[in-house]
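Visitor: Sequence below, structure please.
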Amino acid sequence: MPDLVFTRRFSMGHRLIHGASESCALPHGHNEFVTVRLEPTNPTRLDGRGNMPVSFQKAKQTWHRFVDERLDHALQLAGDDPLLAWFKAHEPARATRIVVTPGDPTTELMVCLLMAKISAFLLAEGGILRCSELSIEETPTNTVSFAGNPADFIPHTSLQQNWWNRADMSIAD
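Guide: This next block holds a predicted model:
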C-alpha cells in the first residue's frame, strides 16, 4: 500500500541552555519543515474504487492544525529554563505559546516528541494510519529524521501522560 507523505512549514524560536551547543544558548529562530510519512496499519490491495485507506485531507487535517496553531511562531524551551519561569510570572498569556520539553529542545528531541504527538492523534482517529517516519529540516543543510518508537528515546519525566502523548492541542504540561 502506498505511504502518504506530507510536509508543513513553521517558524519557531528556541534556546539550548545545557551546553551541548553554546552558540545556541541565546534565543534564536529557524524556519523549519516537518515531514511525516504515514502508512496504513492494515495494508490491503487497493479496492478499485476509492483506492486509499483515507483521504489526504482527513489524514493531515489534525496534524496541520496542530502545526499551524500550536507550533508555528511558538518558543521552545527546556522545562528547567529560567525563561519559562519568567514568562509564567510576567507574561502568563504568552507562556501558553511555549513548547516545554524534557531538556534542551534540540531537533533530535523534537522529532521524537512530534512523532509521539502525531501517533497519539492518529490513534485517536481510529488507528487506520501510523507514522513510520518524521523528519524536521532545521536549515537547508541540517535535517533530523526519526523512525521507531519515540518512547525509547524521550527522556523520562515524572508525569504519567505528557503533552506529546495526548491527542489534544497541548504543547506543555
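Visitor: drop to CA atoms for contacts and neighbour counts, all remaining ones
Guide: Noted.
Visitor: and the longest strand out of those in the chain, what other elements does it pack with?
Guide: Determined from DSSP state E, the single longest strand within the chain is strand 28-40. With contacts defined as 3 or more C-alpha pairs under 8 Å, 6 or more residues apart in numbering; DSSP states H and E, strand 28-40 has these neighbours: strand 4-14, strand 129-139.
Visitor: Of those, which is nearest K88?
Guide: With distances scored as C-alpha to C-alpha, the stretch of these nearest to K88 is strand 4-14 (16.4 Å).
Visitor: which of the residues in that closest one are buried?
Guide: For strand 4-14, the buried set under the neighbour-count rule, 16 or more other C-alpha atoms under 10 Å, comprises L4, V5, R8, R9, F10, S11, M12, G13, H14.
Visitor: for comparison, sequence B:
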Amino acid sequence: MITGLYKEVQFDASHRLLHYKGKCANLHGHRWKAEVWMEGEPDEKTGILIDYNTIKEIVCRFDHQIILNEADPMIACINKYQQVIVTPGEPTSELLAVLIKNDLQEYCRAQNLSAKVVKVRIWESPNCYAEVAGSTLPSRACG
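Guide: Here you go, the predicted structure:
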C-alpha cells in the first residue's frame, strides 16, 4: 500500500546572492523552513517509509552554516574561520529545494527504500517560498 508522509524542519543559515543587484547581495541570514512530502511502500518489518529523523538530518546539514555560490570570492576568506557550504550556482531557496530533494532521493536509493520525494518546499521568510515537485523545475511564491 502506498503511504505518504510529511515532515517540517526549521534551520538557521546565512547566504548571499553573488549576482543579484540589491540588498540580497550582502551576506544575511534567515530562519528557513523546509517542508518535505514523500510517498512509497513502507518497510514490511518496520512499517516505516523513511525515518523522520533521517529527513531532519539531511535538511539540517544547512543549519547554522554559511551557504555561498561556488564562484563567490568570499569563500576563501570565510573558510579560514569556518566551513562554508558551496553550491553550484546562487544559493536561492529554489536551489536549496532542489539540493534537499536530490539528497533525500539519493539516500533512499542508497538504502534501497521505496520512498520517493513528492515535493520539497523551502520558506526563506514567513511569506515567501520556493518548491520543487517530482522532476519539475522549482516554482516561487510570495504573499
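Visitor: What's the first helix or strand after the longest strand of the first structure?
Guide: Under the assignment DSSP states H and E, the closest C-terminal helix or strand after strand 28-40 of the first structure is helix 56-66.
Visitor: Can you name the next helix or strand after that next one?
Guide: Tracing the chain past helix 56-66 of the first structure, the next element assigned as helix or strand by DSSP H and E is strand 74-78.
Visitor: matching residues in the second structure for that following strand?
Guide: Residue correspondence for strand 74-78 of the first structure in the second structure, counting by TM-score structural alignment: residues 65-69.
Visitor: aligned partner of T107 of the first structure in the second structure?
Guide: Following TM-score structural alignment, the counterpart assigned to T107 of the first structure within the second structure is S93.
Visitor: From A76 of the second structure, how far out is its match?
Guide: Using C-alpha to C-alpha, to the nearest Å, we find S93 of the second structure at a distance of 23 Å from A76 of the second structure.
Visitor: out of these two, which sits in the more crowded spot?
Guide: Each of S93 of the second structure and A76 had its neighbours counted (other C-alpha atoms under 10 Å), and the higher figure belongs to S93 (23 against 10).
Visitor: contacting residues around the more buried one?
Guide: If a contact means C-alpha atoms under 8 Å, 6 or more residues apart in numbering, then S93 of the second structure has I122, W123, E124, Y129, A130 as its contacts.
Visitor: Put the buried members of those into a ChimeraX selection.
Guide: Remark: buried members of the contacts of S93 of the second structure, expressed as a ChimeraX selection using 16+ other C-alpha under 10 Å:
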select :122,123,124,129,130
